[in-house]
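Participant: just coords:
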């Protein structure tokens, strides 16, 4: 198929942008332009040039002018010409090193620290949190849903998208979230977005003015990326301490909004205690405030009864935000906001008149995946696979590193390994030497919190492909054994 297309393209001629300028004849100008294109690297060695007739028509010159220019450059060694192969750039006609400016070294990642040598080596084993097993994406089911969606899509689908999202997806989400997460909503309260970060930008940096305003209370441990995004929008975040029952919502002051991960605190693990769930909703109702619920991995629970969405306690005080980044893949770029009625119009105004983020065709495919039952089957299959991985991690650590306490493993896609004070950096360095990429707990700590710091590692056991997981565990245990984390 690919070869057929190449042959067709070569037969009809390919586009070649040349500017004929300077003194002399058109033939001389064409020769200069072709030399410059080869010398500068724009025409790479082996590139087939357009046939005489095609290039002559494009440039508005005589066919013989192109033929003569090609012949001279062949004689000079810039081009080669063979019967049946056309005219190509000569393999030895490579641009000199000085023609291409050296590529500047890439700047360090924003999260990298100058004093963190464990960031500098490429890793063989990826145990960073935040991503599912990419090799487990349900390709066949997604393809089948995409085909059905295309076949059944009305013509309007191929026009400008509705900023609220396709009604098929909003209806499917309303039913699914009610069944699987206990959410109370209607399709017209759901606005499709491209993920959690997009939702934050809409709420705190919308084009029609901020819908929610600073300051925002957040958990003392959370994603630094979210804090950076909020800071860029001028939002001040106020950290809430954590304990074994989750966020200390009793420490809320005058903040009009609070961002929580109530089903599974990120990254330390554990649900928000029932009394605190009720207390934060009651406070929001009494003070005209709002709770932002990050339901980032609510589908994956293992050793406990399902914890329903906080939103079900009062749909008018809670904004639930979810996505398929953990259940399917972050590459799909689809999420949703379940909104109190008073915010729907403002969020749609912030999005604009047309959908600019979430692919309409992907929305239809996801709707079909949910309605057909394929999404549920995939989630159940991955829940069992991630539970097995969690069990293998816990067993390996119990045998090889019994001094390490494992926590936060009743749900989700990552575990926290509690370490003795002062050993986190050495553990990260040892992990790097063993080719293991993972995150330190300190990276997630809010810089303004007065909560005591805890040393630890955040291990994403969902990230590696299945065939590589055993080797990743072996390397992790080897790193812990050599890192001095046993303490004194």
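Facilitator: Happy to help now that I have it. Predicted model only: the values in this text are computed from it and were never measured.

Participant: when you work out contacts or count neighbours from here on, use the C-alpha atoms and nothing else.
Facilitator: Fine.

Participant: mind checking how far the closest residue to residue 268 other than its chain neighbours is from residue 464?
Facilitator: Spatial nearest neighbour of residue 268, excluding adjacent residues (CA to CA, 6 or more residues apart in numbering): residue 408 at 5.8 Å. Note on residue 408: its distance to residue 464, by CA to CA, to the nearest Å, is 19 Å.

Participant: what's the answer for residue 217, then?
Facilitator: For residue 217, the distance to residue 464 - CA to CA - is 34 Å.

Participant: which of these two has more neighbours?
Facilitator: Neighbour count, other CA atoms under 10 Å: between residue 217 and residue 464, residue 217 has more, with 24 against 21.

Participant: start to end distance for stretch 324-337?
Facilitator: Start-to-end, stretch 324-337 (CA to CA) is 12 Å.

Participant: contacts for it, please.
Facilitator: Stretch 324-337 is contacted from outside by 130-132, 134, 137-138, 190-196, 199, 296-297, 299, 319-323, 358, 362-363, 379, using CA atoms under 8 Å, 6 or more residues apart in numbering.

Participant: give me the buried entries from these.
Facilitator: The neighbour-count test (16 or more other CA atoms under 10 Å) marks 130-132, 134, 190-196, 199, 296-297, 299, 319-323, 358, 362-363, 379 as buried among the contacts of stretch 324-337.

Participant: in strands, which of those appear?
Facilitator: 190, 191, 192, 193, 319, 320, 321, 322, 323 (DSSP state E).

Participant: so residue 428: helix, strand or coil?
Facilitator: helix (DSSP: H, G, I helix; E, B strand; the rest coil).

Participant: for it, give me its contacts.
Facilitator: The contact partners of residue 428, by CA under 8 Å, 6+ apart, come to 118, 438, 439, 440, 457.

Participant: alongside the first one, take a look at this:
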């Protein structure tokens, strides 16, 4: 039986010109595709038989066009490798603006917010993925529940109860594509409920404040002091976004009196607390601070992700929702699940088989060693700099002498070191006096680059 054109080789869109015959038209079309950069060097072309079937022309015509372009140096043909685009400079079409050269990447990065991606547990993750896929029911590959796969929601409910003190059922857990996705869902939900304002902390991430503003919500800043964020000014805001276990980026846990006060505010006003538990797994010198959600599951939304514990590229996050919000959150997310099913099933298996706990314990030890090396190096090389906020997490705050933050950031740029100052994380409405400090993400570099990054940091400290 003859092969259909739809089953032959790789696809290649060409429009041979009619002038000068098919052979010349095909040759010109291929040459133009290479010259313009549409076919980049190394691209493998379809076999002459496949392309002839696609174009509805004789195979010899294609073979002769290929031979012409090989002779001209546009293509190469080797036995066993097929016909490919030759390695040559691409000349952009006339009128095309030249592409600007991208600036060089820094040699080292201590930007907070990313774990050591080289330490991702590939082998264990692959084993979990194979087991998950082998046992997944057929309906798992369908559109699915907007809350996410029940296997992962069940695994997370158990893990969060055990490790973070969260009180929830699988029915009230929703899987999201990371924290930002969850915040978009909650922003839409709050706006639909008539909320106009979500209070935020004086220090944090402007991308999160921006997502809330995109939903039409105002984001006034609450005061911050040595006890953490002060919920005292809360009134009728409708909701508040906090990092109570480990304030980002200052690194302090919210004082117990203030934890109780913010929950009391939510009960009294009907408000909602959005708890960002971004790195709750990593603690070193103290017992873990339990989830605020455990104080009142009906008034607190607990949000977490695999971004710090595993990798942000997984795009896996979760919300433990008050039961009264589940249907509204599902409607705000959409009528079907929007998170990759296979990764959900893999994470569920990763959690239930114990691989997640093993990975976190190993990572906790590695990051603690880095934290200790950072504190020791700063104490030795820059005694005027104070290292704070290091009892937990993957970053530290380095308090600098007054007036030196910007000069240190500039010096870091010259050293090829990517670094954030505390001012980068300061809310524009923050009332407290600005502090000069660095926010150092010691979890970011791979092991092979950690010593070099630490040395570069010490060279720029005052």
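Facilitator: Looks like it arrived, so ask away. Keep in mind the model is a prediction, meaning the values are calculated, not measured.

Participant: any idea what the TM-score is?
Facilitator: Scored against TM-score structural alignment, normalised by the length of the second structure, the superposed chains reach a TM-score of 0.91; 456 aligned residues with a CA RMSD of 2.5 Å.

Participant: how near is the residue nearest to residue 268 of the first structure to residue 424 of the first structure?
Facilitator: 18 Å.

Participant: and for residue 348 of the first structure?
Facilitator: In terms of CA to CA, residue 348 of the first structure sits 44 Å off from residue 424 of the first structure.

Participant: compare the two (neighbour count), which wins?
Facilitator: Neighbour totals were compared for residue 348 of the first structure and residue 424, and residue 424 leads with 24 against 21 (other CA under 10 Å).

Participant: need the nearest residue in space to the more buried one, chain neighbours excluded.
Facilitator: Of all residues not flanking residue 424 of the first structure in the chain, residue 455 sits nearest, at 5.3 Å (CA to CA, 6+ apart).

Participant: how about whichever residue in the second structure pairs up with the one you found, what does it touch?
Facilitator: Counting by TM-score structural alignment, residue 455 of the first structure corresponds to residue 436 in the second structure. By CA under 8 Å, 6+ apart, residue 436 of the second structure lies in contact with 399, 400, 401, 402, 403, 404, 405, 421, 422, 423.

Participant: go again using 6 Å as the cut-off
Facilitator: Under the criterion of CA atoms under 6 Å, 6 or more residues apart in numbering, the neighbours of residue 436 of the second structure are 400, 402, 405.

Participant: ok, back up a step: show me the subset of the contacts of residue 428 of the first structure that the second structure keeps too.
Facilitator: Among these, the contacts conserved in the second structure (both residues aligned by TM-score structural alignment, their matches' CA atoms under 8 Å) are 438, 439, 440.

Participant: I'd assumed residue 457 was in contact with the last one.
Facilitator: Put plainly, it is residue 440 of the first structure. Yes. With contact defined as CA atoms under 6 Å, residue 440 of the first structure reaches residue 457; the gap is 4.5 Å.

Participant: name the residue closest to the centre of the first structure, please.
Facilitator: residue 330 (4.4 Å; CA atoms, centre = their mean).

Participant: looking for the alignment partner of that one in the second structure.
Facilitator: By TM-score structural alignment, residue 330 of the first structure lines up with residue 312.

Participant: gap between stretch 368-380 of the second structure and the chain center?
Facilitator: Offset of stretch 368-380 of the second structure from its chain centre (CA atoms, centre = their mean, to the nearest Å): 27 Å.

Participant: where does it end up in the first structure?
Facilitator: With TM-score structural alignment as the criterion, stretch 368-380 of the second structure aligns to 387-399.

Participant: which parts of that stretch are buried?
Facilitator: 387, 389, 390, 392, 393, 394, 396, 397.

Participant: next one: stretch 286-295 of the first structure
Facilitator: Neighbour-count burial for stretch 286-295 of the first structure [16+ other CA under 10 Å]: 289, 290, 291, 292, 293, 294, 295.

Participant: where does that stretch end up in the second structure?
Facilitator: Using TM-score structural alignment, the residues of the second structure aligned to stretch 286-295 of the first structure are 268-277.

Participant: kindly check the end-to-end length of the matching stretch for me.
Facilitator: Stretch 268-277 of the second structure: ends 24 Å apart by CA to CA.

Participant: quick one: the longest helix anywhere in the second structure to the first structure mean distance?
Facilitator: Ranked by residue count and defined by DSSP state H, the top helix of the second structure is helix 355-381. Here helix 355-381 of the second structure, set against the first structure after superposition, deviates by a mean of 1.1 Å using mean CA distance after the TM-score superposition for the first structure.

Participant: which element is encountered next along the chain beyond that helix?
Facilitator: strand 386-388 (DSSP states H and E).

Participant: next, the buried residues of that next one.
Facilitator: Per 16+ other CA under 10 Å, strand 386-388 of the second structure contains these buried residues: 387, 388.

Participant: could you do stretch 174-194 of the first structure as well?
Facilitator: Quick answer for stretch 174-194 of the first structure (16+ other CA under 10 Å): 174-178, 181-185, 187-194.

Participant: now do stretch 41-53 of the first structure
Facilitator: Going by 16+ other CA under 10 Å, stretch 41-53 of the first structure has these buried residues: 41, 43, 44, 45, 48, 49, 50, 51, 52, 53.

Participant: narrow those residues to those in strands?
Facilitator: Going by DSSP E, the strands hold none of the buried residues of stretch 41-53 of the first structure.

Participant: relative to residue 474 of the first structure, how far out is the residue nearest to residue 206 of the first structure when sequence neighbours are not counted?
Facilitator: Once flanking residues are discounted, residue 206 of the first structure sits nearest to residue 350: 4.5 Å by CA to CA, 6+ apart. Taking CA to CA as the measure, residue 350 of the first structure and residue 474 of the first structure are separated by 48 Å.

Participant: compare those two (neighbour count), which wins?
Facilitator: Set residue 350 of the first structure next to residue 474 and count neighbours by other CA under 10 Å: residue 350 wins out with 21 against 15.

Participant: for the aligned partner of that one in the second structure, which three-state class applies?
Facilitator: Matched by TM-score structural alignment, residue 350 of the first structure corresponds to residue 332 in the second structure. Here residue 332 of the second structure is helix, with the state taken from three-state DSSP.

Participant: restricted to strands, list the buried residues of stretch 286-295 of the first structure.
Facilitator: 290, 291, 292, 293, 294.
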